[in-house]
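Predicted model and sequence follow; I will ask about them next.
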Amino acid sequence: MSSALFASTLESPVGDLLLLADEFGLRALYMEYRRYPPIAADWQHDEARFARAKQQLRAYFGRELRDFDLPLSVVGSPFQKRVWDELLRIPYGETVSYGSLARTLGDAKASRAVGLANGRNPISIIVPCHRVVGSTGSLTGYGGGIERKRWLLAHESGEAQLF
């Protein structure tokens, strides 16, 4: 039996964000580009449920917050959840390569699997998949689009315009 889903949107410097939650916490944060699903008729609108997440996102975009403190309710395979947990450990303003992340997880040959799990991260920005780059530091694929990844990294380094 699935739990009720709640939805809300937030304007941001990277476009409108769609936030989804269940009774346990934030379940997804989608950017309007490519990964922004249509709002389903059975999703409930509940602004109070998202007040804390929106406040923290605004603070992040205003460079007043570096680490989110929100209850998360991610759905994924055990391997995906391990990758997403490691993403949460990447410090604000820093990047790691897919290979480095694979080595941290104990399998240097798993960089492709790490990339796939990274690409399926349902809670972008908060679970900072944008901080993972290619082995040469290149900006490789990003579900929100390379320009948004570039902006998020520039934002964290202090080079992008404030919200």
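Perfect, thanks for sending it.

make it CA atoms for all contacts and neighbour counts henceforth
Will do.

Give me the distance between stretch 12-24 and the centre of its chain.
In this view, stretch 12-24 has its centroid 10 Å away from the chain centroid, taken as Cα atoms, centre = their mean, to the nearest Å.

which helices and strands does the helix ranked longest in the chain pack with?
For the chain, the helix that runs over the most residues, judged by DSSP state H, is helix 47-61. Applying 3 or more Cα pairs under 8 Å, 6 or more residues apart in numbering; DSSP states H and E, we find helix 47-61 packed against strand 6-10.

List the contacts of the strand it packs on.
Residues outside strand 6-10 that contact it (Cα atoms under 8 Å, 6 or more residues apart in numbering): 16-22, 39, 43-47, 50, 54.

Going by neighbour count, which of these are buried?
With burial judged by 16 or more other Cα atoms under 10 Å, the buried subset of the contacts of strand 6-10 is 17-22, 44, 50, 54.

Which of these fall in strands?
Judged by DSSP state E, the subset of the buried ones among the contacts of strand 6-10 located in strands is 17-22, 44.

take a look at this one as well, against the first:
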Amino acid sequence: MYAYIYNKFSDFDILILASEKGLTYVDIYRNEDLTTYELNHPIMNKYIKVIDDFFKGMMPDPSIFDIKGTVFQRKVWDEVSKIPFGKTIYYQELANKIGSPNGSRAVGNALGKNPLTILIPCHRAIHKNGDKRGYSSDERLKFELLAFEKKLSDK
């Protein structure tokens, strides 16, 4: 496994992990023990570019992901990935879109297990009352990402 700490967005350090097959994890860096990973290996260059491109408004090709999840989680992650930059969706809407009208809580749980925070844009899911709280990574990151994407999409 390979690792890189990306620190080009706000004051957040974003940990990127990858295998030979693809991206396995993207989230806030919180002093994880990285001794089992090879830091800054050349293989990471293409994944750093993916993150750079994301911050330019480009969504990654999911074929570069090397992640595990249940069938339900994958349905949720696939659907949330269709939400354009600067837009949000209610958990209930997301549940309806995947054919689980009573599953808004399960959708929230699936988003909470998203291994590719930012790239699978779970930050774009909000509560029906407009509440943007609730983000498995860092609520401040959710607010900053939504504001950043809104500004990017308004250009």
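Looks like it came in fine. In this text, all values refer to a predicted model and were calculated from it rather than measured experimentally.

How close are the two chains, by TM-score?
For this chain pair, the superposition-based TM-score is 0.88 by TM-score structural alignment, normalised by the length of structure 2; 150 aligned residues with a Cα RMSD of 1.8 Å.

ok, which stretches of structure 1 are helices?
Under DSSP H, structure 1 gives helices at 47-61, 78-87, 98-104, 111-119, 146-157.

can you tell me what part of structure 2 the last one aligns to?
Pointing back at helix 146-157 of structure 1 there. Using TM-score structural alignment, helix 146-157 of structure 1 lines up with residues 139-150 of structure 2.

Residue 43 of structure 2 maps to what in structure 1?
In structure 1, residue 43 of structure 2 lands on residue 49 (TM-score structural alignment).

Only the buried residues of stretch 145-155 of structure 2, if you could.
145-146, 148-149.

What's residue 105 of structure 1 aligned with over in structure 2?
So, by TM-score structural alignment, residue 105 of structure 1 is matched to residue 98.

same thing with residue 80 of structure 1?
By TM-score structural alignment, residue 80 of structure 1 lines up with residue 73.

got the contact list for the nearest residue to that match once chain neighbours are set aside?
Nearest residue to residue 73 of structure 2, sequence neighbours excluded (Cα to Cα, 6 or more residues apart in numbering): residue 110, at 5.0 Å. Under the criterion of Cα under 8 Å, 6+ apart, the neighbours of residue 110 of structure 2 are 72-73, 76-77.

The most centrally placed residue in structure 1 - nearest residue in space that isn't next to it in sequence?
The residue lying closest to the centre of structure 1 (Cα atoms, centre = their mean) is residue 124, at 1.5 Å. What sits nearest to residue 124 of structure 1 in space, not counting adjacent residues and going by Cα to Cα, 6+ apart, is residue 29, at 5.6 Å.

residues near the aligned partner of that neighbour in structure 2, how many?
Matched by TM-score structural alignment, residue 29 of structure 1 corresponds to residue 26 in structure 2. Neighbours of residue 26 of structure 2 under the rule other Cα atoms under 10 Å: 24.

again with residue 86 of structure 1
17.

ditto for the one 10 residues further on
Other residues near residue 96 of structure 1 come to 18 when the count uses other Cα under 10 Å.

And it, what's its match in structure 2?
Per TM-score structural alignment, residue 96 of structure 1 is aligned with residue 89.

In this structure that match contacts residue 124, no?
Yes: between residue 89 of structure 2 and residue 124 there is a contact under Cα atoms under 8 Å: 6.3 Å.

Need the overlap of contacts for the two.
Between them, residue 89 of structure 2 and residue 124 share the contacting residues residue 83, judged by Cα under 8 Å, 6+ apart.

picking up where we left off before, distance check, the match of residue 96 of structure 1 against residue 15 of structure 2.
26 Å (Cα to Cα, to the nearest Å).

related to what we said a few turns ago, mind listing what the match of residue 105 of structure 1 touches?
Applying Cα under 8 Å, 6+ apart, the residues contacting residue 98 of structure 2 are 75-76, 79.

Closest one to residue 53 of structure 2 out of the residues you listed, please.
Nearest to residue 53 of structure 2, judged by Cα to Cα, of the contacts of residue 98 of structure 2 is residue 79 at 20.5 Å.

Tell me which residues touch that closest one, please.
94, 97-98.

now swap in residue 21 of structure 2 and tell me
64-66.

Residue 16 of structure 1 now?
Residues in contact with residue 16 of structure 1 (Cα under 8 Å, 6+ apart) are 9-10, 31-32.
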